[in-house]
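[1] No sequence on hand, only this structure:
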């Protein structure tokens, strides 16, 4: 309960789309308040003792279904919760928060919520079962000894273990297969004994919990302006491009010289050439998956989970070295652009240097 004199101001973890099963349309509404997760279920399956016909929740769900509220391309969307950007503390506590399950029901024509202690516990971070990952010879670190400092990207966190700052990436329902692929690729890169021109973060260990392996650890790269995509956005905005954060606040002033952009372009190309010599595919190649080290100013290639962002790699080339090369050409084109402020002082033109 909130303390007297305070507002009810819940923090929403994720608002998940409705979940389908073979015959029933249901909705889970999830938010966090006072360090607890509230998972509120709307289901047409009435609990014994409550209205089963013409219930308010069934009418609400029917309207959502009629309006195509959920994505009908998928048979089911599972609930996934994770560490939040503003949270810090023991990884175990943040991964497995206290969850209160409620169900919205109708009794004598009135809507109410009842506590459901009989619902199965959600496995927010299912264990990795890939045989190759389980056979990798690397140190295992239990979530109980890992302290989260802050979130870096979705499912990726800056953590500290025994005084050392490391980067952790956790498995989630939606990334379960891709994280196995990423671990296997990083291990292959690590054991290939590439030269120093391959700038890919070092795989440092696997994360274990009471359920099994739930993620991995890699070397932490202190980043300049978050990632290359954001750094270029900031630099263009500094020169006059009409670009802001989603909340309307201005992007931080940033200067990126031609020499630095040429260096990053060369380093990304060198890394890809070496990886392709061993038939290792980057996959989700794009500027957002390039980190600029704020100490050395080097460009590091990250995220080998096999995703594909529209506009970078054609669908038919995804997962191939040809797809990587297509994305590389587009990355190099962005880095080679000659940024010019328009004559009106507001528009922003980019021409590619010959």
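    Structure received. Please read all numbers here as calculations on a predicted model, not as lab measurements. Residues are numbered from 1 along each chain as shown.

[2] from here on, contacts and neighbour counts on C-alpha atoms
    Noted.

[3] so residue 30 makes contact with residue 38?
    Yes. Using C-alpha atoms under 8 Å, residue 30 makes contact with residue 38 at a distance of 5.7 Å.

[4] May I see the buried residues of stretch 52-64?
    52, 55-58, 61-62, 64 (16 or more other C-alpha atoms under 10 Å).

[5] Likewise for stretch 270-279?
    271-276.

[6] now those residues in a markdown table, with secondary structure and distance to residue 181?
    As requested, these are exported to a markdown table (DSSP: H, G, I helix; E, B strand; the rest coil; distance: C-alpha to C-alpha, whole Å):
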| residue | secondary structure | distance to residue 181 |
| --- | --- | --- |
| 271 | helix | 19 |
| 272 | helix | 18 |
| 273 | helix | 20 |
| 274 | helix | 19 |
| 275 | helix | 15 |
| 276 | helix | 16 |
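
[7] let's bring in a second model and compare:
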């Protein structure tokens, strides 16, 4: 159900033996497809019972519902209600229970304090604004799982947002904020093909950093999208330019001690002027692009760039014109 998490309590489990048996079988099934099918069957029963909870009983039957803006706060901290499944008159029913009676993490003050403690280790730019999740409107969700990645609107401007409920306790988010901060400090006043860090998302109670806001790069695709489509309207001379821009950008990063990390085509955005931008500084590695033992190293970046250039089918060795422009 949108905006609602339903947590089950184990109490009175004997009243819904069939459903529990399906879930138990799914946990012991050796075949993943069989396990998924058993879980789906059990969840179908639970969802049918829980469906009535999602109805807006307060709205008149003939009223026109005006969609409300989706706020980042609602995605990071969805309304959580806890229930127990029981058998009533031969049918399954949902009974409200206290939050502490159910399974699942509780986002309490101790959790907030841990986030704040981790955040104290991260360098931030105090001149950049901070926003509460309630102030960030989600325009388009770009990825699912592992936090919220979206196109957002803040103060009337479109920005890229990446945020998590556990904030900087997540290594990749912490790394990306650190890298973008270091890049902004190293290239003040210089134009680099890396989106600028524009602000932070903070917890409404503790003030801990939950996410970042960076420059949004209007684009039609990333390099992986282009390749899957057969590089339409992306002739070799433009690929040559993109390859050179990628190589030069990574070399610039290395000169100031920043490692791109997960170098691969899907982390290169091609803007509306066919210029290449490097995105995603969360680190890591991806099979076929960077070897695991080289992740988050200069050598790993170099390997990834070489494979991206091969993927583009271009040669980025300096031309005679470029050689004339090289500093001496």
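    Cool, the structure landed. Being a predicted model, the structure only gives us computed values, none of them experimental.

[8] Overlay them and tell me the TM-score.
    Remark: TM-score between the superposed chains equals 0.70 [TM-score structural alignment, normalised by the length of structure 2]; 266 aligned residues with a C-alpha RMSD of 3.3 Å.

[9] Columns distance to residue 217 of structure 1 and secondary structure on top of the buried residues of stretch 52-64 of structure 1, output as a markdown table?
    Shown next, in a markdown table, are the buried residues of stretch 52-64 of structure 1 (distance: C-alpha to C-alpha, whole Å; DSSP: H, G, I helix; E, B strand; the rest coil):
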| residue | distance to residue 217 of structure 1 | secondary structure |
| --- | --- | --- |
| 52 | 49 | coil |
| 55 | 49 | coil |
| 56 | 47 | helix |
| 57 | 44 | helix |
| 58 | 45 | helix |
| 61 | 42 | helix |
| 62 | 44 | helix |
| 64 | 41 | helix |
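
[10] With structure 1 overlaid, how far apart is the lengthiest strand in structure 2 on average?
    Secondary structure of structure 2 per DSSP state E: the longest strand is strand 79-88. Its aligned residues in structure 1 lie a mean 3.8 Å from strand 79-88 of structure 2 after superposition (mean C-alpha distance after the TM-score superposition for structure 1).

[11] Just name whatever secondary elements that strand is in contact with.
    Applying 3 or more C-alpha pairs under 8 Å, 6 or more residues apart in numbering; DSSP states H and E, one finds that strand 79-88 of structure 2 makes contact with strand 4-8, strand 91-96.

[12] For residue 166 of structure 2, find the nearest of those strands.
    Checking these against residue 166 of structure 2 by C-alpha to C-alpha gives strand 4-8 as the closest, at 17.3 Å.

[13] list the helices and strands that closest one packs on?
    strand 79-88.

[14] which residues are in contact with the strand it packs on?
    Applying C-alpha atoms under 8 Å, 6 or more residues apart in numbering, the contact partners of strand 79-88 of structure 2 are 3-13, 15-16, 92-99, 102.

[15] Can you name the residues that contact the residue sitting nearest the centre point of structure 1?
    Centroid-nearest residue in structure 1, with C-alpha atoms, centre = their mean: residue 154, separated by 2.5 Å. By C-alpha under 8 Å, 6+ apart, no residues touch residue 154 of structure 1.

[16] Residue 152 of structure 1 -> structure 2?
    Mapped onto structure 2 by TM-score structural alignment, residue 152 of structure 1 lines up with residue 142.

[17] Not counting residues beside it along the chain, what's closest to the residue lying farthest from the centre of structure 1?
    What lies farthest from the middle of structure 1 is residue 108; by C-alpha atoms, centre = their mean that is 43.6 Å. Nearest residue to residue 108 of structure 1, sequence neighbours excluded (C-alpha to C-alpha, 6 or more residues apart in numbering): residue 51, at 6.7 Å.

[18] Since that was my last question, I'll sign off now.
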